[in-house]
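Asker: Let me see the structure of the following:
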Amino acid sequence: MTYAGDVTPSEAFAAVTESEDAVLVDVRTRAEWAYVGVPQVDSHRAPVLVEWQHYPDGALNDSFVDELKAAGIVEGTPIYFLCRSGARSISAAEAATAAGLGPAYNVVEGFEGPHDADGHRTVAGWKVAGLPWKQG
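Answerer: Got it, this is the predicted structure:
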């Protein structure tokens, strides 16, 4: 493993709400933030929103690490990366670690989790865990 490890959505929420230093970074696309929703940390802190890949072409965000740093993330900041299902966030955690940031964690299951038998994302993830989020 080339990053600090995997955590559940509930573990990530606890980490970022119990420490002013820990940061939740949502690496989904602007379209996902706008139409699906955004996780909430607490009333005075929002997650950092930095795309790992751009929509609609899926191109990697070449300025990803620079955008993390511009958001105030420095070496030693615990970072919890979240995407839709826990795949892109692994790549983000690896990139942050390689750049000397972190410890960087992947939030398994992501914001929406995997598909159920009917093809809906209703079985796991941030939303299904009942953690705070808002839409629109």
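Asker: can we go C-alpha only for contacts and neighbour counts from here?
Answerer: Will do.
Asker: Residue 26 - how many residues pack around it?
Answerer: 25 (other CA atoms under 10 Å).
Asker: what's the distance between it and residue 118?
Answerer: Relative to residue 118, residue 26 is positioned 26 Å away (CA to CA, to the nearest Å).
Asker: pretty sure residue 10 is in a strand, no?
Answerer: No - when DSSP: H, G, I helix; E, B strand; the rest coil is applied, residue 10 is found to be helix, with no strand at that position.
Asker: Hmm, residue 132 and it touching each other?
Answerer: No - when contacts are counted by CA atoms under 8 Å, residue 10 is not listed as touching residue 132 (10.6 Å).
Asker: Name the surrounding residues that touch the longest strand seen in the chain.
Answerer: The longest strand of the chain (DSSP state E) is strand 75-82. Applying CA atoms under 8 Å, 6 or more residues apart in numbering, the contact partners of strand 75-82 are 12, 16, 21-28, 88-90, 92-93, 100-108, 110-111.
Asker: From the residues you listed, list the buried ones, please.
Answerer: 12, 16, 22-28, 88-90, 92-93, 101-108, 110-111 (16 or more other CA atoms under 10 Å).
Asker: Quick check: nearest residue in space to the residue nearest the centre of the chain, chain neighbours excluded?
Answerer: Centroid check for the chain by CA atoms, centre = their mean gives residue 82 as the closest residue, at 1.9 Å. Leaving aside its sequence neighbours, residue 82 sits nearest to residue 26 (CA to CA, 6 or more residues apart in numbering; 4.8 Å).
Asker: Here is the second sequence; please produce its structure so I can put it next to the first one:
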Amino acid sequence: MELGYAGDVSPTEAWQKLATDPHAVLVDVRTQPEWSYVGLPDLGSLGKPIHKLAWQVFPEMQVNAGFLDGIRAAGIGPAQPILLLCRSGVRSAAAAKLLTQHGFAACYNIRDGFEGPGDADKHRGRVAGWKVEGLPWVQG
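Answerer: A predicted model of the protein is given here:
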């Protein structure tokens, strides 16, 4: 089955791409409360910013009608590798598909996202994801 975007990568693969490709960018598509309370990837050692652009608008969680315009306003071009991150990889996959449909050629979903799926106790952040893979992140 075709994904509709360039592919899924692990958080570690995303980090490696960001570290080795000067044109690669990270777009965190979670919501403001997630950025504030759960944490953010820390790309400081790579000298790169995190582009924070919500795929859904909190608290209604409707798809952000200005998402595509926000990507363009951030100066992200259609030929740049775009690594998209959400909580678990669902919203970022939808964002990757939309961007691909609008001519962005190298959109990658970060599989398992920032916190990954829930464990047997329905707690996130213990099974997979950016945090579990030990990649740099900050909170607060």
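Asker: List the TM-score for the superposed pair.
Answerer: After superposition, the two chains reach a TM-score (TM-score structural alignment, normalised by the length of structure 1) of 0.97; 136 aligned residues with a CA RMSD of 0.9 Å.
Asker: those strands in structure 2, which residues are they?
Answerer: Going by DSSP E, structure 2 shows strands at 7-9, 25-28, 40-41, 50-52, 56-57, 62-63, 81-85, 106-110, 137-138.
Asker: Which stretch of structure 1 lines up against the first one?
Answerer: By that I understand strand 7-9 of structure 2. Aligned by TM-score structural alignment, strand 7-9 of structure 2 falls on residues 5-7 of structure 1.
Asker: how far out from the middle of the chain is the matching stretch?
Answerer: 12 Å (CA atoms, centre = their mean, to the nearest Å).
Asker: residue in structure 1 matching residue 33 of structure 2?
Answerer: Match for residue 33 of structure 2 (TM-score structural alignment): residue 31.
Asker: Run through the residues that contact that match.
Answerer: Counting by CA under 8 Å, 6+ apart, the residues that residue 31 of structure 1 touches are residue 55.
Asker: rewinding a little: JSON lines for the strands of structure 2, including distance to residue 75 of structure 2?
Answerer: Converted to JSON lines, the strands of structure 2 look like this (distance: least, CA to CA, whole Å):
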{"stretch": "strand 7-9", "distance to residue 75 of structure 2": "22"}
{"stretch": "strand 25-28", "distance to residue 75 of structure 2": "10"}
{"stretch": "strand 40-41", "distance to residue 75 of structure 2": "20"}
{"stretch": "strand 50-52", "distance to residue 75 of structure 2": "10"}
{"stretch": "strand 56-57", "distance to residue 75 of structure 2": "20"}
{"stretch": "strand 62-63", "distance to residue 75 of structure 2": "21"}
{"stretch": "strand 81-85", "distance to residue 75 of structure 2": "12"}
{"stretch": "strand 106-110", "distance to residue 75 of structure 2": "15"}
{"stretch": "strand 137-138", "distance to residue 75 of structure 2": "24"}
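Asker: From residue 75 of structure 1, how far out is whichever residue in structure 1 pairs up with residue 108 of structure 2?
Answerer: Matched to structure 1 by TM-score structural alignment, residue 108 of structure 2 sits across from residue 105. Relative to residue 75 of structure 1, residue 105 of structure 1 is positioned 14 Å away (CA to CA).
Asker: now residue 4 of structure 1
Answerer: Taking CA to CA, one finds residue 4 of structure 1 at 13 Å from residue 75 of structure 1.
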